[in-house]
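# sharing a model prediction with you, sequence too.
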Amino acid sequence: MTNNKVTYLLFSLTFLLLISCDKSGKIKNPFKKNKSGLEYAMLPLEDSLPKLSDSYKNTKKREIENFFTNNFANDFENMSFLVAKNGQIIYEKYDGFADKENNILNSPETPLHIASVTKVLTASAILKLIDAKKISLDQKLTTLFDKFPYPDVTVKTLLNHRSGMKKYNYFCDDKANWGRDKTLTNKDLLEVIINKNIPLETKTDTHFSYNNTNYALLALIIEKVTGMKYSQAMKKIIFEPLGMKNTFVFDETTPKEKGTPSYKYNYVKYPFDFLDAVYGDKNIYSTPRDLLKFDLARNAPGFLSKNLLEQVYKGYSYESKGSKNYGLGIRLREWDTGQKLFYHNGWWHGNTASYITLRKENAVIIALSNKFTRKTFQMKRLSALFGDYPFTLKDTVAKDE
């Protein structure tokens, strides 16, 4: 081998080693692909966060237990609940029945319907597609769906609930449009919108109106762009790469017995109805531990480009004065102090859910219930244990939803 060839070989090897090392000097494989093989898949957090001391964890655990005792006593059943900081679980609680008729208890592995917290996951998949330039934030739906009747509706106005469209449960129960005697799917909903002359409720991008129609259409956009069914796309983009083994989408093809039942306050089971196959706005089943994995990945460096991430976590609706607002797939509270809280609640049949992500403090609070209760929505008060959030831990009559 000539001297020039030896020099070139050594240079190439040195270059590969340099680009294959992380900040700690450990060698990485520069050609490593994410497990799903998709460039827009979410990736798990690789860097370990600072370890919490036993003293810190024990103190926070006592404070959380006192919160339950002071506010709920023993009246807090059918709850799957988790609090974590730096990816480390401080407290978790699994109570009540996953299936009362068959005496099956809730456990850390029991998937519960997360209701509208599904919107955070749907939005995350859409945002990954935007970041990968598969679609654009300001892309009009008329470019995605033939004969779509609203020319000003964009991906962005779906994400921030400013599309002005009507809620599908308000017009699809009308027999003239669809009716309650047959199951509605996302594709059916799109056909109704296109063919039944459903008018806008308000002019697009003039008002905030929380609307499940927006996220049912976002699910169809995911299908259109990826060429996969929403359930498969979510599996490949989020669930599998993050190791969310107890998380799945319920749709019209899912056996009904796979869905964990939900109950009214008196343990009367909610029956399935004609809207139970619509997904994107709801219909993801998950566990607090799986959602912790999702939260870590969503708050990891590299989840989204800086510019897009900044657009996610800001409010878009200031027509009415108040602290509540909505970003791109996330609710927020903004106070005069400059403090912000990011969260999302959910409610479908007997299922209630709350996801509170404390981004500055690297903490998360997750509460899921399959027996109807509004207490799930009070879990954001626990944010006061981790930062300067204006909530009280002892107000038993708080109704902060």
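Done, it's in. Quick caveat, the model's predicted, so the values are computed rather than measured.
# for the rest of this, base every contact and every neighbour count on C-alpha atoms.
OK.
# quick one: the helices in the stretch 101-250 of the chain?
118-131, 155-159, 168-171, 186-195, 212-226, 230-234 (DSSP state H, counting those that start in this stretch).
# tell me the buried residues in the fourth one?
Of the residues in helix 186-195, those with enough neighbours to count as buried (16 or more other CA atoms under 10 Å) are 186, 189-190, 192-194.
# follow-up on the earlier one: TSV for the helices of the stretch 101-250 of the chain, including distance to residue 388?
Shown next, in TSV, are those (distance: least, CA to CA, whole Å):
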stretch	distance to residue 388
helix 118-131	24
helix 155-159	28
helix 168-171	39
helix 186-195	41
helix 212-226	32
helix 230-234	35
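# the structure to be compared is supplied as follows:
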Amino acid sequence: MYKGAFGYADFYRKDTLTTQTAFQLASVSKQFTAMAIMMLKEQDKLDYDDSVQQYVPNFPYKGITIRQLLTHRSGLPNYTYFSDELWSDRKIALTNQDVLNLMSVHQPKVFYKPNTHFDYSNTGYALLATVVEEASGVPFATFLQEQIFEPLQMENTFTFHELAARTGRVATGHNRNRQMRTSDYLDTVLGDKGLYSTVEDLYKWDQALYTQKLVKRETLEEAFAGTGMKDKKNEDYGYGWRIGQVGSGDTIVYHGGLWHGYTTYLLRNQKDHSAIIVLSNLPNGSLTYLKDLRQFLYPAKSDNIARHEDRKSEAASGRL
């Protein structure tokens, strides 16, 4: 196993990054929201095919289910866009309840009818956080802390709301010019983003998913199965995870994230129990190299054969 940290948590303070520095996870947060839903399903507190309105009565769109929110097939518009138009004072932090209220009052037009298209939706996962609260009877952040982070000893994983109280190392997001990004009114919406974690804690999370500490194996298998409704990359989406293939033919589950100067990535190959975890606080295009890394770790059979022939040729010529 390799782990390492490079650069600064804060470019101006020159606060060196470590593998215990917490980063905003951006959309990698979605897999934790999905896990909360799966746990509540096993506790018989909800069902995937329940209507959202069973838990959120003032939700204005009929016929949308929890499963459709999980798999991005709800057709709902993105709250990060319609809030820009409908939220008048951006000095006031937006909450999940505020998002719901905006939808209830203004009813932004849906993109598609439910269950007809895959359309990536931050709104769906923000709503799932509200469903977790209604079904569990506790705040979303509390549920994650008590039901996931504490049992897995993820001591440096927390929500945005706890950021100000954290005394440990936390990376600051920067723009491409290495200028510090500041928080804005959208940061306080949870479910689609808003979690902070470290590479070490995320490795604990990865390893826990090979056990049944949180949910049964059958429940996880369903989460990684997908819907058969592919996106533009010809990839599927399960519950909080993208599903694709690498050159070796192995099926992988993964997710990336980009938010306010943070770039994140977590990939799992369940066949060989390998994982790639990358957290960055500078959007400098570093994730573009992940394609090369994936090809190196999971080469196509033809690549393996070519490498083998190259090594035979080099050995025959005395260069090895």
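Great, that's in hand. Source: prediction; values computed, not measured.
# care to give me the TM-score?
The TM-score (TM-score structural alignment, normalised by the length of the second structure) is 0.86; 302 aligned residues with a CA RMSD of 2.6 Å.
# quick one: closest of the helices of the stretch 101-250 of the first structure to residue 372 of the first structure.
Nearest of those to residue 372 of the first structure, taken as CA to CA: helix 118-131 at 17.7 Å.
# circling back: closest one to residue 174 of the first structure out of the buried residues of helix 186-195 of the first structure, please.
Using CA to CA, the buried residues of helix 186-195 of the first structure come closest to residue 174 of the first structure at residue 192, 11.1 Å.
# hmm, the closest one is touching residue 178, no?
Yes - under the criterion of CA atoms under 8 Å, residue 192 of the first structure makes contact with residue 178 at 7.5 Å.
# what's the overlap in contacts for those two?
Here residue 192 of the first structure and residue 178 have residue 172 as joint contacts, going by CA atoms under 8 Å, 6 or more residues apart in numbering.
# which stretches in the stretch 201-350 of the first structure count as strands?
For the stretch 201-350 of the first structure, the strands defined by DSSP state E, counting those that start in this stretch cover 248-249, 284-286, 324-326, 331-334, 340-348.
# of the ones you listed, which is nearest residue 114 of the first structure?
strand 284-286 (5.7 Å).
# which residue is nearest the centroid of the first structure?
residue 120 (2.6 Å; CA atoms, centre = their mean).
# need the contact list for the aligned residue in the second structure for that residue.
When the second structure is aligned by TM-score structural alignment, the residue opposite residue 120 of the first structure is residue 31. Residue 31 of the second structure makes contact with 239-241 under the criterion CA under 8 Å, 6+ apart.
# save those as JSON lines, and put in distance to residue 301 of the second structure and neighbour count too.
Listed next are those as JSON lines, based on distance: CA to CA, whole Å; neighbours: other CA atoms under 10 Å:
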{"residue": "239", "distance to residue 301 of the second structure": "30", "neighbour count": "27"}
{"residue": "240", "distance to residue 301 of the second structure": "30", "neighbour count": "26"}
{"residue": "241", "distance to residue 301 of the second structure": "26", "neighbour count": "27"}
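# quick one: the helices in the stretch 151-300 of the second structure, in order.
Under DSSP H, counting those that start in this stretch, the stretch 151-300 of the second structure gives helices at 199-208, 217-223, 290-297.
# among the ones you listed, which is the most enclosed?
Scoring those by mean neighbour count under mean count of other CA atoms under 10 Å gives helix 199-208 as the most buried, with a mean of 18.
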